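# what follows is a predicted protein model with its sequence.
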Amino acid sequence: MAASHLRSETFSSPIILEELTIPDPSREYPPHVRRPGFTGPFTMNVAFLLTCRRIYLETYHLPPLLATHVFWHGPHSGPPALGARFPDLYGHAPEEHYFACFAPWQLQFVKEVKLFTQMFWLEQSFPSMCADGVLPAGIERLRISVRRGDWWYNERKYPLFINPHRGGWLEDYVEDVARQERGEVIPWEDGGWGAAFQWLPALQELEIEFEMSVDRKEELKVMVQRALKWRFPMGKRGVLSNEGLGMVLSGWKSETESFCVFTVKWKLVNNTK
């Protein structure tokens, strides 16, 4: 629920309607969860809305609009106790529970969602979440982070791969890469996670962060360069395309490791060429 960089935040003079990390060391996320901008729970100072009726009427919509609505899948890869509250590794109960707390008028102001997602959930559960209308219909921007520990079998130093067309195994990915290099058009299977964005009727932009330890930077770069060619189908609305946007490389350090992150954006274009 914050910008994509580490910030020094205090409560001494809170900024109106800005999300702040709760300054309680006991609630800080453990190392495997912490990421730049996501070091602990957030809060927002909304006392300004209570100043007077006029101010409230002019600003009541801002909290759901400005908040970062963030979710972790699977639950054990997120904040402490999340897995105990939502033990179903393959479900989307966190989103259902969270958005059930919103009034209908608040839901219409939710424009952005952030997902930290392991590969098994992205491939096996994300499509059904989109098709079932779990996320608010007005979402315009979706941000997905695949962290170092989220890749298939990363603990075994398994080759990096990600296949939005049909998911599947490494062999399927290698086959599709070869077909792409031959100039073939890879079809989007209904069950593939890359075909699920079309169920988000207001989506305008997709951002994916691909993270890995720096020792595998070049391997990750090759894979991300292939991802730049993805054109996600959006039905009659067109496609999500990376054309002209490229990728951005950044890095960060934990207490024990250094990481590289390739960030790629796709924006809606009204053609399907």
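Right, received. Where do you want to start?

# use CA for all of it now, contacts and neighbours both
Noted.

# would you map the helices across this structure?
53-59, 62-66, 82-85, 93-100, 104-107, 119-124, 126-131, 170-181, 217-227 (DSSP state H).

# just name the most buried of those helices.
Relative to the other members of the helices of the chain, helix 119-124 carries the highest mean neighbour count by mean count of other CA atoms under 10 Å, namely a mean of 20.

# which strands or helices does it pack on?
Helix 119-124 sits against no helix or strand, with contacts defined as 3 or more CA pairs under 8 Å, 6 or more residues apart in numbering; DSSP states H and E.

# and that helix, how far out from the chain middle?
Here the centre of mass of C-alpha atoms in helix 119-124, compared against the chain's by CA atoms, centre = their mean, to the nearest Å, lies 13 Å away.

# and if you look at stretch 130-147?
Taking CA atoms, centre = their mean, one finds the center of stretch 130-147 at 8 Å from the center of the full chain.

# picking that back up, distance to Lys265 added to the helices of the chain, as CSV?
Listed next are those as CSV, based on distance: least, CA to CA, whole Å:
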stretch, distance to Lys265
helix 53-59, 30
helix 62-66, 20
helix 82-85, 29
helix 93-100, 23
helix 104-107, 24
helix 119-124, 17
helix 126-131, 18
helix 170-181, 20
helix 217-227, 10
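
# one more to weigh against that first structure:
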Amino acid sequence: MEAHIAAARNFNYNPRNHNYAPSYISGFGISPAPPPLPPLSTKILARTVKAATRGPHEQAQSPLFSVLFPELRNTIFLLALTEYEVRDAARPWSKHSRYYRPDRTARRALSTSLLLTCRRIYLETHLAPAALNEHVFWADRLRGKAASGRFESSYAQYFAKMPVSQRRAVERVRIYTETNWLEGRKVLDASPDQEYWGVQETWPLGLVIPQLNITIRHTDWRFWERKRVLTLAGPGEDEGKWGMWIGNVPGLQELIFEFESTEAKKEELELLVRAACGWKFALADGRGFLKHNGRKPIESVWLASAALEPPGARRTVLDQRERDAAEEIQLDEKHPLTLKLLVVQAVFTVVVE
């Protein structure tokens, strides 16, 4: 809660552009998109401030605007427009799935009802959903459509659906990626609305991503089922290397790498992280380089399902996010939470040389 309050104090709700009808992002993470607005509400909210003689109603009769301090009101707006977990007792998020994480234990949802309250609230908060929430993508072998109906690995297609004002409000992006996918990143000229999973993706116009988190999970390493040595090709600085893809992320200020593997591979993970701390990414916009911040990488441990123990359980177990409660109970008995997974986080920041 303290983190949310601090974010509310720092978040700027001043409207940047009101000359368009409300647009809603097609779900954050794997959340389904909200229902479309009623036509009447769309027409009302689409009116610009210039078109109205006095602008939006001041809502002075509401204690929300006449009594509460702006900082407290912003905190309320922040909480209302932040993702929350939806727990379904009949069909829970499976603890035995590759997608289960300590910070992601249920399906996420986002309510945008607040934006329909009145024009003043809409104008103050319509960019908040894009700015407050982390935009999550799963770039792995499944390559399937998420519950929201979009390709989860296609970040370019996802952001292309946003108006430019929302793209400029984005703060955080996280990509859960297999090593094969990351090593295949290239900077090529391609249409952002393509619908296939591949390396030819570019960032839509106007998008800025101040913080990018790349997470390689235990099951994302090449041949993890066979307990092979952890390997990841260096980013390189040549054209066609994935380091150049990182350098082309628009507006990037902080890059966070999270490497995860079993406790049995702790030494291998430490060697790989030590090498990663020497990486350098040239920024395409000429602002300098992304280099390790010099601080000791942060380590953490969590207990995962024994279903993830190499060689792993059936794909139908690992790849299914949600399942019936009765089936989940059976898996709980068969696969206890005994697998220790070590996570090491390294942070890279902009340096001018």
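Here it is on my side, so go on. The structure presented is a predicted model; accordingly, all values stated were derived computationally and were not measured.

# quick one, which of the helices of structure 1 gets closest to Asp190 of structure 1.
Between Asp190 of structure 1 and the helices of structure 1, the shortest gap by CA to CA is with helix 126-131, which sits at 8.7 Å.

# wait, Val170 of structure 2 touches Leu207, no?
Yes - with contacts defined as CA atoms under 8 Å, Val170 of structure 2 counts as touching Leu207 at a distance of 7.5 Å.

# mind listing the strands for structure 1?
Counting by DSSP state E, one finds strands in structure 1 at the ranges 19-21, 42-44, 69-73, 112-117, 141-146, 205-213, 231-233, 239-241, 247-253, 258-269.

# what's the nearest residue to the alignment partner in structure 2 of Lys265 of structure 1 if we skip its chain neighbours?
Taking TM-score structural alignment, Lys265 of structure 1 has Val347 as its aligned residue in structure 2. In space, not counting the residues next to it along the chain, Val347 of structure 2 is nearest to Ile256; the distance is 4.6 Å by CA to CA, 6 or more residues apart in numbering.

# how near is the one you found to Asp238 of structure 2?
Separation of Ile256 of structure 2 from Asp238 of structure 2 (CA to CA, to the nearest Å): 22 Å.

# out of the two, which sits in the busier spot?
Ile256 (17 against 9; other CA atoms under 10 Å).

# from His292 of structure 2, how far out is the aligned residue in structure 2 for Trp105 of structure 1?
Correspondence of Trp105 of structure 1 to structure 2, assessed by TM-score structural alignment: Ser165. Computed with CA to CA, the distance linking Ser165 of structure 2 and His292 of structure 2 is 31 Å.

# before we move on, what about Glu178 of structure 2?
Taking CA to CA as the measure, Glu178 of structure 2 falls 22 Å from His292 of structure 2.

# what of Arg98 of structure 2?
Arg98 of structure 2 sits 28 Å away from His292 of structure 2, taking CA to CA as the criterion.

# next: Leu114 of structure 2.
Distance, Leu114 of structure 2 to His292 of structure 2, using CA to CA: 40 Å.

# the two: who's more crowded?
When neighbours are counted by other CA under 10 Å, Leu114 of structure 2 and His292 differ, and His292 comes out ahead with 23 against 14.

# and the equivalent of the more buried one over in structure 1, how far from Lys229 of structure 1?
Aligned against structure 1 by TM-score structural alignment, His292 of structure 2 finds its counterpart in Asn242. Distance from Asn242 of structure 1 to Lys229 of structure 1, counting by CA to CA: 7 Å.

# OK, contacts around the counterpart of Arg107 of structure 2 in structure 1?
Aligned counterpart of Arg107 of structure 2 in structure 1: Pro41 (TM-score structural alignment). Residues touching Pro41 of structure 1, when contacts are defined by CA atoms under 8 Å, 6 or more residues apart in numbering, comprise Thr21, Ile22, Arg27, Glu28, Tyr29.

# counting neighbours, which of the residues you listed comes out on top?
Thr21 (22 neighbours).

# you'd agree it is up against Pro36?
No - between Thr21 of structure 1 and Pro36 there is no contact under CA under 8 Å: 11.9 Å.

# what's the matching range in structure 2 for stretch 176-185 of structure 1?
Aligning stretch 176-185 of structure 1 against structure 2 (TM-score structural alignment) gives no matching residues.

# aligned to Leu206 of structure 1, what sits in structure 2?
If you follow Leu206 of structure 1 across to structure 2 using TM-score structural alignment, you land on Leu255.

# quick one on the thing from earlier: of the contacts of Pro41 of structure 1, which are reproduced in structure 2?
Shared with structure 2 under both residues aligned by TM-score structural alignment, their matches' CA atoms under 8 Å, the contacts from the contacts of Pro41 of structure 1 are Thr21, Ile22, Glu28.

# and those residues as TSV, adding distance to Ala67 of structure 1?
Compiled in TSV, the kept ones among the contacts of Pro41 of structure 1 are given as follows (distance: CA to CA, whole Å):
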residue	distance to Ala67 of structure 1
Thr21	12
Ile22	14
Glu28	19
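
# which one of these is nearest to Phe161 of structure 1?
Within these, proximity to Phe161 of structure 1 (CA to CA) peaks at Glu28, which comes in at 31.4 Å.

# separation between the closest one and Arg231 of structure 1?
Separation of Glu28 of structure 1 from Arg231 of structure 1 (CA to CA) stands at 38 Å.

# same question, Thr51 of structure 1
Here the criterion is CA to CA. By it, Thr51 of structure 1 lies 47 Å from Arg231 of structure 1.

# what's the answer for Trp151 of structure 1, then?
Distance of Trp151 of structure 1 to Arg231 of structure 1, computed by CA to CA: 22 Å.
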